[in-house]
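Asks: Need the 3D shape of this:
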Amino acid sequence: RLEASGYEIVERLLLPDGLEPLRSQLIRLCDQRQPYLILTTGGTGFSPRDVTPEATLAVAERQAPGIAEAIRAHSLSITPRAMLSRGVSVLRGGTLIVNLPGSVKAVEESLDCFLEVLPHGLEVLRGEAGDCGVTRSEV
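Replies: Below is the predicted model:
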């Protein structure tokens, strides 16, 4: 779906459970590969092994909470269990990191929520745009 929207996938990783593997890979990707966007899937629930938000916050330089909030709000219109998601969205350098849920269906629903406005957010992050004050009809 990202490729169909014009994004280039530069790396895919499958990591073992645990905070440190994800934290170190996020740092490596942001600081060395410097992609504009990293999407994580899974690890955002209540299970003791679900530490994706903690690993993401550990590498954050700035938070971008609106995306995670919008995903939860959108998902709540589909299922009340969405309130159990702890996903976050943050910035590190020129990279936006967004935590998505673990199920394919929930990932698709999350993308439905923010994929349309993502190009503008990435343009602002790169310093290529500045005006975020558009109305819903203009998006």
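Asks: only C-alpha atoms for contact and neighbour calcs from this point on.
Replies: Noted.
Asks: How about the most centrally placed residue in the chain: what's its closest non-neighbour residue?
Replies: In the chain, the C-alpha nearest the mean C-alpha coordinate belongs to residue 98, at 1.1 Å (Cα atoms, centre = their mean). With sequence-adjacent residues excluded and distances taken as Cα to Cα, 6 or more residues apart in numbering, residue 98 is closest to residue 89, at 4.4 Å.
Asks: one more, for comparison:
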Amino acid sequence: MSKTARIGIVTVSDRAFAGVYADEGGPAIRDYFARALASPWEAVTRLVPDERSRIAETLRELSDREGCCLVVTTGGTGPAPRDVTPEATGDVLEKPMPGFGELMRQVSLAKVPTAILSRQTAGIRGRTLIVNLPGRPRAIAECLDAVMPAIPYCIDLIEGPRLETDPAVIAAFRPKA
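Replies: From the prediction side, this is the model:
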């Protein structure tokens, strides 16, 4: 029996935090993983305002205390003054993984020219992979489709639980032994 993976899902939004509108990003991520993952997992969700210290503390909590092997954020990756998710993520990372952001921007640019304004990043904190995603549900799915093939192997390399994907949805890549 495989260990249940804990996956942190963090929505960063002043307006959703204040109740001005419903969070759509967090549920979109949860729905994506419900379709894509074949191994046992549970979501650990958080909704925080666009405040660098709050975002960083939430990432530390999910990594260090909640034991999440993967934490994905949605929102706060644009150029607006309150968009500080990449900076907060950088505050807690031990190893940057710039290829994730590069690939997400590349696939997004094929859809919309303003994707170059997106500042998603990723990296490792302890035994946790942290990935910043955009805020729009359609962009979330496009970006996860791009990076998900590498996520299970990255989790393997940082000694996390084995994540298996449903190959009918998305195939994980692992080198042949």
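Asks: where does the TM-score land?
Replies: Here the TM-score for the pair of chains, by TM-score structural alignment, normalised by the length of the first structure, is 0.87; 133 aligned residues with a Cα RMSD of 2.1 Å.
Asks: Touching, the residue nearest to the centre of the first structure and residue 88? I think so.
Replies: Yes - Residue 98 of the first structure lies in contact with residue 88 (Cα atoms under 8 Å); the separation is 6.2 Å.
Asks: tell me, what's touching the two both at once?
Replies: Residues within reach of residue 98 of the first structure and of residue 88 at once, by Cα atoms under 8 Å, 6 or more residues apart in numbering, are 67-68.
Asks: In the first structure, what range does the helix or strand harbouring residue 129 of the second structure match?
Replies: Here residue 129 of the second structure sits within strand 128-133, counting by DSSP states H and E. Using TM-score structural alignment, strand 128-133 of the second structure lines up with residues 95-100 of the first structure.
Asks: who touches residue 147 of the second structure in this structure?
Replies: Taking Cα under 8 Å, 6+ apart as the criterion, residue 147 of the second structure is in contact with 100, 103-104.
Asks: Residue 17 of the second structure too?
Replies: Contact partners of residue 17 of the second structure, counting by Cα under 8 Å, 6+ apart, are 47-49.
Asks: The aligned partner of residue 32 of the first structure in the second structure and residue 127 of the second structure, how far apart?
Replies: Aligned counterpart of residue 32 of the first structure in the second structure: residue 65 (TM-score structural alignment). Separation of residue 65 of the second structure from residue 127 of the second structure (Cα to Cα, to the nearest Å) stands at 12 Å.
Asks: Give me the mean distance between the strand holding residue 129 of the second structure and the first structure.
Replies: Comparison of strand 128-133 of the second structure with the first structure after fitting gives an average deviation of 0.3 Å (mean Cα distance after the TM-score superposition for the first structure).
Asks: What lines up with residue 54 of the second structure in the first structure?
Replies: In the first structure, residue 54 of the second structure lands on residue 21 (TM-score structural alignment).
Asks: what lines up against residue 42 of the first structure once you look at the second structure?
Replies: Matched across to the second structure, residue 42 of the first structure falls on residue 75, judged by TM-score structural alignment.
Asks: If you could redo that for residue 62 of the first structure, that was the one I meant.
Replies: So residue 62 of the first structure corresponds to residue 95, using TM-score structural alignment.
Asks: If you drop the residues flanking it in sequence, what lies closest to that match?
Replies: Using Cα to Cα, 6+ apart and skipping residues adjacent in sequence, the residue nearest residue 95 of the second structure is residue 124, 5.0 Å away.
Asks: next one: residue 135 of the second structure
Replies: Spatially, and ignoring its direct neighbours in sequence, residue 135 of the second structure is nearest to residue 75 (4.1 Å; Cα to Cα, 6+ apart).
Asks: which residues in the second structure form strands?
Replies: In the second structure, the segments counted as strands under DSSP state E are 5-12, 41-48, 70-74, 95-96, 122-125, 128-133.
Asks: Just put those in TSV and tack on distance to residue 151 of the second structure.
Replies: What follows is the strands of the second structure, written out as TSV (distance: least, Cα to Cα, whole Å):
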stretch	distance to residue 151 of the second structure
strand 5-12	12
strand 41-48	14
strand 70-74	9
strand 95-96	14
strand 122-125	11
strand 128-133	8
